[in-house]
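[1] structure for the following, please:
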Amino acid sequence: MWFSKSIEESLAAFEVSPAQGLSEAEAQARLQKYGPNALKGKKKKTILQLFIAQLQDWLIYVLLAAVVITALMGEYTDTIIILVVILLNAVLGVAQEVKAGNAIEALQKIASPKALVRREGTTKEIRSEDVVPGDILILDAGRFIAADLRLIESANLKIEESALTGESMPATKDADQTLPDPQTPIGDRHNSAYMSTLVTYGRGVGVVVATGMQTEVGKIASIIDTEEEVTTPLEARLEKLGKTLGKLAIGICALIFVVALLQGRDLVEMFLISVSLAVASIPEGLAAIVAIVLSIGVTSMSKRNAIVRRLPAVETLGSVNIICSDKTGTLTQNKMTVVRYFSLEGEREVNHGNQNEASEGAEKLAKAMVLCSDATYEHNEGTGDPTEIALLLLADDLGIDRQALQANSRRVGEFAFDSDRKLMSTLHEEDDKYTVYTKGAIDNLLKIATHVLESGQVVPLTEQHRQQFNQATERMSGQALRTLGAAYKPVDTVIEPEEMEKDLILLGMVGMIDPPRAEVKASVQKARMAGITTIMITGDHKNTAFAIARELNIADNMRQATTGQEIDELPEEEFNQRVQGYRVFARVSPEHKVRIIRGLKSHGNIVSMTGDGVNDAPSLSAADIGVAMGITGTDVAKGASDMILTDDNFATIVTAIEQGRNIYNNIRKSVLFLLTCNLGEVVAMFLTLLAGWQAPLIATQLLWINLLTDTLPAVALGMDPGDPDVMKERPRDPQESFFNGIAGWRAVAGGFLIGGITIFAFWFGYYEHGLSPFDDAVPVETVQNARTLAFMTLVACQLYYALAMRHPLKSIFQVGLFSNLFLLGAVALGLLLQLAVVLVPAMRDAFNLRMLDAQGWAAVLFLGLLPLLVSELGKVYLRARQAKNADPLAA
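    The predicted structure follows:
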C-alpha cells in the first residue's frame, strides 16, 4: 500500500534518487525482471483456430457435402480435388489474416504513448512499455500516466481518474500527504497516480510503484477483455456489397440448376457445377483483401512519418480538400531562436555564440523567462516546448548561469499555461522572499500589468508605455518574429494561483524567429494542384502569421487574415459565409478552432486539422481527420487524433493524403478485378447452359480458377506502387462508390468480354474437330478439348487482365511494366500452375483435360491476351478524349 508510505520510504524501497533516477543498466535489469509495462491484450487465436474459422461458412459446408457425394459416387479424383481446394483456400485465408493482424499489431506498437522519465540525472522521453518500477516519472498537463505512481512532488496537480473512480471532476493531488488507512479507496488516494489516467492541470513527479498487469488498470484488464476488432466503414461497405453480389450469384446458380433440370441434364453433375460456380463467383475474399491492403498501406505510411491510428482515416484522406495547419513546428522548423528583445531601455539584437552585454532589465527579463519554464536544456539536448528551450538559450547568450539561478530558487506554486489566458505563472522562493514570474502573450500582459520597469525603477504603466510595447510588437511581427512578454511581482507569502496574475510589473518582451521548413512551400503548391486548400490556424500575432503565410504562398494579402477577436464579433451565420475566404486565422483559442472547422464543414468541405495541446482535442475530434503532433503533441491530442505525425511536418500531411489516395485506388483496383473475373465466369457458364450447350467448365475447374485468380493477383494489385499523378486529381467525393464514372461500366464490359471470349474458346474447341456445341452425341475427347481451351483461356484472360487494371487511363508501359514485381510474380506463378495442370499427366487426368495441339495453344495465347489488348485500346481512346476536352482550342 504505497499511499500509506512516506515519500522517503517509497524512494528507499526502490533504491532510487529523485534527482538522478535509475541508471540505464538498472532499468534494463528491472525490465528483464518485471517485464514490459503493458497490459495483456486479448489472447490471440492459434493457427488452428484461424484455420477452423475459415471453414465456418455455409458455402464451404455445401462443398464438404459435395465431397461426400462424389466419394459415395466413386468419383474419388473429384473428391480429392474439391478437398484440396477447400484446404488451400483455408490456408490462404489464414495467411491473409495473419499478415493483416501482424501489420496492425506492428502499427499499434509504433503508435504507443511515451513517458517522460529521469534517468542518470537526465530527463528523457521513452516508450511507456519500457517504464520499470523505481523509475522517476515527470508529469505535465496533457500526458497520460504510464504506470502506477507514489507522487513525490506536486504543483497544482489535477488528474482525471474517471476510468477508475467514476468521478467526473479531476482529482487534486498532494504528494506530501500520507494515508495510514490501508482501506483508503482509490478516489481518496491524493498522493498517488494511476496508469491510463490523464494529467489535466499542473505538474508533478512520481516514483513508479507498479507496472503492466500489476497496476490498478491491469487488475481490471485481467478480469475483462476490452480489445475490439476494427472494422472500417470501407470493409463494412464491401462486406455488404459482397453479400449482395453473393445473393445475386446464388440466384443465377439456382437458375442454372433449374434450367439444367428442365433440359434433362445430369442432376448430380449440375449440382456440383452450380455449387462450384457459387463459390467461384461470390467475392468472399473482398474483406480479407481490403484488410491486407489497408494494413500494408498503413504500415508503409508509418515508415514515412504518418501513423494512422484509425483505419477509416485512410478512406477519408482521399477526400480531404482543406488542411488546417498550426504554424509553429508544422509549417516552420520548430527551432525557435530569440533574435531581439525589447524593454523600456530599448530594443537590442541578440548575437548568438558571442557574449552579449546585458543590462539589469535584460537580466531580469531573461531570469523571468528561465524560472517561468518547464523546459530543460543540458548537454546540447532539450526537453519541453521549443519556445521555452529558446528562452533558456537566451539566458546563456546573456551570460546568465542558469544552474545557479535554478539552484537558488525553489518553485512553490504555479498557475499553469492556459490557451485562453495565453499566460503561465510560477511562484518562487528566493532567500526567504517570494516572487511571481509570468510569461505569455504581450497583449494579454498589457491588460493585467499595472506597473513597468523603467531605468531600473518600478513606475506606473501609462498609455505611452503601452504604445511603445505595441509599436515594438508591430515591428517584430512585421519581420515574422513571434513575440513573448514577461512580468513579475514580489509577494509576502505563498498565494493562490488566481492571485498571481494581478498587479504585475512588466519587464519586456522578446522576438523569436522560427523559419519555414524548406519543403513546405512545395507541399503547399502540391496540395493546391490536388484541389486542396491550406489554411494556417495559430495563436501567434496576425502580422507574424501572415508574414509566414505569404512566404509559403498560403495567403496573398492581409484581407485573407483574421483574428480570434474579429471572429467573436461576427454572428455565426455571417462567419460561416465568410470563412472560406480566409487563409490565416491568428490569435485563436481552441473554441475558435472548433468554430472554424464547423464553418468550413458547413460548405461540404472535408477538413484535416492539426493540433498538439490538451485543448486541441475538441477541434481534432470535430475535424474529419484529426492530426496530432508526434514530437510536441500531448497524449490527449494524440488520443483524440486519427493520425500522428512523427516529424511534426506539414509536408508529411500532404504525403499522407497522397498515400491515402493511392491506398484507396489500390483497394478499388482489387475489388473491380475480382468482380470482373467473377462476372466473366458467371457469363460463360450461364449463357452456354442457357443455349443448351455442355457446361464449358466442370466443378473442379471452377474451384481451381477461383483459387488461382481470386488470391495472389488481387492482393498484388493492392500492393501497386503509388501513381505519381494522383495529386493532380481533385479530392474524391466521400459518397462516391467504387463504380463511379466509367469504373462500373468497365467492370461489366470486362466481365462480359472475358465471358464471351471463354465461350468462343469453348466453341473453337468443337470447331477444331469439325463439330459444334449444338451437335448431339459429341465424342468425349472433343468436349474435353473444348473445356481445356475454355479453362486455359479463362485463366489467361483473368491473369493478363490484372495488368490492365493497374490504371484506368495509363497503359501498362506508362505505369511501368516492371514497377509492380508482386503482380508480375503473381501472374507468372498463376500461368505456371495453370500449365502444370495441363502438362503433368496426373493433374491433366484429374481435371478431365486434354493436351492441346499447336492450333489450340495459339488460340489460348491470342484469346488470353485479347481482354488486355482491348482494354489498352480503350485507354488510348479515353486519353484522346480527355486531351480533347482539356484543350480549349479543340473543336
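
[2] please make it C-alpha for all contacts and neighbour counts, starting now.
    Noted.

[3] distance-wise, check the residue nearest to Ala358 when sequence neighbours are not counted relative to Arg550.
    Closest residue in space to Ala358, ignoring its immediate chain neighbours: Leu398 at 5.9 Å, by Cα to Cα, 6 or more residues apart in numbering. Distance, Leu398 to Arg550, by Cα to Cα, to the nearest Å: 33 Å.

[4] have a look at the two and say which one is more surrounded.
    Shown here are Leu398 and Arg550; by other Cα atoms under 10 Å, Leu398 has more neighbours (21 against 15).

[5] which residues touch the most centrally placed residue in the chain?
    For the chain, Val308 is the residue whose C-alpha lies nearest the centre (Cα atoms, centre = their mean; 1.3 Å). If you count contacts by Cα atoms under 8 Å, 6 or more residues apart in numbering, Val308 has them with 298, 301-302, 314, 642-644.

[6] from those, which ones fall inside strands?
    Counting by DSSP state E, these place 643-644 in strands.

[7] picking up where we left off before, ok, now how distant is the residue nearest to Ala358 from Gln355?
    As for Leu398, its distance to Gln355 is 6 Å (criterion: Cα to Cα).

[8] now Phe774
    Separation of Phe774 from Gln355 (Cα to Cα): 101 Å.

[9] so who does Gln333 touch?
    514-517.

[10] can you tell me the closest non-neighbouring residue to it?
    Arg517 (5.0 Å).

[11] what about that neighbour, neighbour count?
    Number of residues near Arg517 (other Cα under 10 Å) recorded here: 18.

[12] just the one 10 residues further on next, same as before
    Using other Cα under 10 Å as the criterion, Ala527 is surrounded by 24 other residues.

[13] please provide the structure for the following sequence as well, for comparison with the first:
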Amino acid sequence: MAQTILAPAEVDERQPPTELFRHLRSTPGGLRSREAARRLTVYGPNELSRRHVRRWPRQLLAQFTQPLAVLLMVAAVLAWFGHAPALGLAVVAVILLNAAFAFVQERQAERAVEALAAFLPLSARVYRDGVLVEAPARDLVPGDVVEIAEGDRISADARMIDGSVAVDLSTLNGESLPVVRAADPEHVPGPLLEARELVFSGTSCTAGQARAVVTHTGMHTEIGRIAALSQRGHTEPSPLERQVRKATWIIAAVAVAAGVAFLPIGVLAGLGWAAAITFSIGLIVANVPEGLLPTITLALAAGVRELARAGAVVKRLSAVETLGSTTVICTDKTGTLTENRMRVTRMWAAGRERDAADAGGDRLLRELAAAAATCTTAHLAGDGTPADSGDPTELALLRLAATLGVPVRAADRDGARTTLYAFDPRTRRMSTVCGGHLYVKGAPESVIPLCDRHLDVAGRFAALTGPARAEAAEVVDRYARTGLRVLAVAQRVAAPAVLNAGRDAAESGLTLLGLVAMVDPPRHAVPEAVAAAHRAGITVHVITGDYGPTAAEIAAEVGIGGRRVVTGAELERMSDADLDRLLGDGEEIVFARSSPESKLRICEALRSEGHIVAMTGDGVNDAPALRRADIGVAMGRSGTDVAREAATMVLTDDNFATIVRAVEAGRRVYDNVRKFVLYIFAHAVPEVVPFLIFALSGGAVPLPLTVLQILAIDLGTETLPALALGRERAEPGLMDRPPRPRRAGVIDARLLWRAWALLGITSAVLVLAGFFFVLWRDGWQPGAELTGTAYARATTMTFAGIVACQIGTAFASRTDHASLRSIGVFSNRLLLGGIAFELAFAAALIYLPPLQAVFGTAALGAAELALLLPFPLLVWGVDEIHRARRRRRDARPEEAPSCSFATS
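    Coordinates of the predicted model:
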C-alpha cells in the first residue's frame, strides 16, 4: 500500500526542501506516474471549482415574485377584466422585460470564477519517472517537481529547490515590480506572499530558471483561496431595491385593504354588488403605481448611459443609485490616484542637487541623464514603435534625456550596444556595453558598493571616500522618505574585451555618476476630486500593496488623510474590535502591503458600521473585496478580467476622479427617482378621492372616473413626463451635503406628505371642481339620472383635470428644495416634450371617436377648457410657496428645532 502523505492544508511549505520531500513522500526527481495518478484521485484536479451552482429556473422565477412585479400582475389582471386586453398585454410585457434584464444581470456575477480560471496555464513541465515531460496543468499533484522558466505561467503553489527566478506577483499582491524567488534563501518570518522561497499558482515568471516541488494545488492554492473568498456570501440588494420593495409591499397592502374595506361600505351605502365590485377594482387600480417599475428601470438605465460616457461602465442598474449613497471610498494607489507613469523629479551629481525640470543647464546632470537613458531597452512612442513600450522606469529616463536636450534614439542605442547584461532581480541592476563604455543603473544599495570613484564638483574623477559615500546615502534616504524611487547610475571606461568578458568582471571599479529620483505623479484631477468627496462627507482610505511611506506621500499630495499608515502585518495582529475602533475614529488611513483577506476584512468592518463602501481594485487578489463591497470598482485599462467580472462598475480611464463623478451622478439619479416617485404618487389622491365620493354618497354622485381612464393616466399620460424627471439636472449644492443614511428611504414621510397632502389634495379639489362644474352646467341634481353624453363629458372633465394637474405637478417635482427659477423653467427639454405628448395623448382620447368609444370620453367645450387652463399654475404655485417657506425656515437655524417639531 502506498504511504500516506500530509494533507495539503497541513504541509509547511516554508520548511527546508529535505524535510518537505520527506513529508510529501517525494524526491528531487519527481513522482512516478502511478503515484501521481493515485494522488490525482485523492486530491482532485488542479483547477478552480465552484462552491455551489445556482439553479437558474429558481433564479428566474424569483424575478416574478418581486413586489413591483406582483403589483404589475395585479394591474394586468384588472386591465384584462376591465375589458382592456391591450393594456393588460402591455403591462405583461413590462414584467417580462424587467425580469429578463434582472436575471441577466445576476448571472453575470457568476463569471468571476471562470475569469479566475483563465490565470491557470493549460500545461506544465513536470518530472515523471525521472523524466521531464509536458503534462496537463490540471494533473499536477502535491509532490510533483516542476520546471519554471522565463515566460511561464506558474501552475501550482510550490517551494523552490534550485535556481532563481523573477516572478510577477501583481495578480496576488498588486505590486507592479517583479520579485526575486530563490531556492535557498535565509528563512525570514513574514507574510506567505513575501516568502522568497515560494512561488504561487497563476503568477508569471519574468526571468530566470528553476525547479520547484508542488505543495498545493487547486482550491488549496493562494489563487484558489481567493476564488473561495470571491464565492463567499451573495450580492445584496441595493438601498433603492430594499426601499422600493418595502414601499411597494406597503402600497399593495393599502390598495388591497382599501378595496376590500370599501366593498361592504359601498354595498351598505346603497350600491349594488356589481357597482361595489367595480368601485373596489377601481380603488385598487388607482392605488397601484403601474408606471413606477418601468420608470425606475429606464431612469437608472439613463444614468448608466451617462456614466458610460463619463468613463464608468456600470453592470447593475441599481448600482447607479447605490453610488449616490456612498459614505466611504477605498481606493488603490497606482493608476487610480496616480498616472501609472513614472517621472523623474530630482537629480543629484557631484554634490549638486536640482529639480529635473531645471537641470538642463548643468553639464554633469545632462551627462547623468544621457548615461541613464543609454542603459535602457524601452522605446518611446514614435521611436521605432507606435506607442510607448517597455518598463515605466526606463521610459521615464528616456523622457528625462529628451527634456534635457540629450535624447537617446532607440536605433542608435541598440546599434552601438555590444553587450547587454539584463536586469537581474537578485542584484537589482542592469548594465549595457557600448564600445569601451559600460553604463550601469540600479538600486543604490546594489550599485554604489561597486563604485570606487565618483565625479567631483569640477567634473573630475575622484576617490569615493567615506564622507562622499555618506553624502550619497543621506540623499538616497531623504528621497526615499518622501516616497521617491531612487536609481544610482554609474559607468566604467575600459577595453571592450574586459567589458564583454562577463558580468562579474565588467561590473567592478565603477564611477558613480549620480542619482535620479522619480515618482508616479498623481493625476491632475484627483486632488479636486478628493476635495469634492470630502465636501460630500465621504471618507477616502487608501488600500494598496505598495510600500507604506510612498503610498502615504501620494495620499498626502492629493489631500487624503493624515499620513496614518497601517501595514498588512499590523492589521493581521489587530482584533476585530481594534479594527472597528481604528475605522470608527473617522481618520483617513493608508493600508499598505495589504493581502486579499485584509482588503476584505476592512470592507466588512466598514459595512458592519453601516457604511456604503465603494472599493477599487485591479488584480485577482482584489476580487473578493470587490464582490463584497456595495460598489466594486475595477480598472478597465490595467485591471484583470477577474476584477472586472467581480466588480459592479468598471472605470475605462482608471481615474479616481471618475468615481467621484459617478457618486455625483448617483446622487442626482437618487434625487430624480424621488422626483418622479413624487410625481406618480401625487396622482393617487385625485384618482382615489372620486371613488370615495362615489361610495360615501351611496351612488348619489356618479362615479367621476372609470377604471380604463385610470389606466390611461397611469400607463399613458404620466409615463413620459416621469421619465423626463429622471433626466433632471442636479439641484445646487448636491455635493455639499453629507451622504444620506443607509436606512433613509426613497419614499419617506416628507415625500408622502408633499405628494398626498399638498399636491394630491390640491389636485383633487381642482379635479372635483371641474367634475361638478360640468354636472352643474348640465343641470344635474344628486341622485338624478345622467344621459350617456353628459356622464361621458363629466368623467372626461375629471380625466382632463388630472392631466392638467399632472403638468403642474411635473414642474413642482423638478426641485426638492430650490426654486424652479434656480434650475431654469424651460431647461428640461425632455419634460417639455413629455408634456406635449401627454397633451396630444389626452386630446386623442377626448376628441377621436374610436378612442372615445373605448375609454368612455366625450369632447370638451371652450368653457371646460378655459376652466382647466389655470390648473397647472395653481398646483405648481402651492408647492412653490411651500418650498419657499421651507427655505426661509432652513435659513434660520435658531428656529429649526421648533419648526422641525411642528413639521413632524
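
[14] picking that back up, so what corresponds to the residue nearest to the centre of the first structure in the second structure?
    When the second structure is aligned by TM-score structural alignment, the residue opposite Val308 of the first structure is Val314.

[15] ok, which stretches of the stretch 701-850 of the first structure are helices?
    Under the criterion DSSP state H, counting those that start in this stretch, the stretch 701-850 of the first structure contains helices at 712-718, 743-767, 780-804, 821-839, 841-846.

[16] what does the stretch 551-700 of the second structure give?
    Counting by DSSP H, counting those that start in this stretch, the segments of the stretch 551-700 of the second structure that form helices are 568-573, 576-584, 596-608, 623-628, 641-646, 656-682, 684-696.

[17] tell me which of those helices sits most buried.
    Stretch with highest mean neighbour count among the helices of the stretch 551-700 of the second structure: helix 623-628 (a mean of 30; mean count of other Cα atoms under 10 Å).

[18] how far apart are that helix and its match in the first structure?
    Taken against the first structure, helix 623-628 of the second structure registers an average deviation of 5.0 Å after superposition, with mean Cα distance after the TM-score superposition for the first structure.

[19] and that helix, what does it pack against?
    helix 222-230, helix 596-608, strand 613-617, strand 631-635, helix 641-646 (3 or more Cα pairs under 8 Å, 6 or more residues apart in numbering; DSSP states H and E).

[20] which one in the first structure is furthest away from the centre?
    Ala777 (63.2 Å).

[21] and that one, how far from Ala306 of the first structure?
    Ala777 of the first structure is 66 Å from Ala306 of the first structure, where distance means Cα to Cα.

[22] and what of Thr178 of the first structure?
    45 Å.

[23] Phe575 of the first structure now?
    33 Å.

[24] again, but for Gln834 of the first structure
    Look at Gln834 of the first structure and Ala306 of the first structure: by Cα to Cα, they are 41 Å apart.

[25] who has more neighbours out of these two?
    Using other Cα under 10 Å, the more surrounded residue of Gln834 of the first structure and Ala306 is Ala306, with 29 against 18.

[26] relative to Thr316 of the first structure, how far out is that one?
    15 Å.

[27] and Gly142 of the first structure, by the same measure?
    In this view, Gly142 of the first structure and Thr316 of the first structure are 27 Å apart by Cα to Cα.

[28] can you check Gln467 of the first structure too?
    In terms of Cα to Cα, Gln467 of the first structure sits 48 Å off from Thr316 of the first structure.

[29] also Leu344 of the first structure?
    The value you get for Leu344 of the first structure to Thr316 of the first structure, if Cα to Cα is used, is 52 Å.

[30] same question, Glu572 of the first structure
    Computed as Cα to Cα, the Glu572 of the first structure to Thr316 of the first structure distance reads 27 Å.

[31] the more surrounded of these two?
    Applying other Cα under 10 Å to Glu572 of the first structure and Thr316 shows that Thr316 carries more neighbours, namely 23 against 12.

[32] ok, that one - contacts?
    Taking Cα under 8 Å, 6+ apart as the test, what Thr316 of the first structure contacts is 624-625, 660, 734.

[33] could you identify the most distant pair in those?
    Asp624 and Gly660 (13.9 Å; Cα to Cα).

[34] one step back: nearest to Ser763 of the second structure, of the helices and strands packed on helix 623-628 of the second structure?
    strand 631-635 (40.4 Å).
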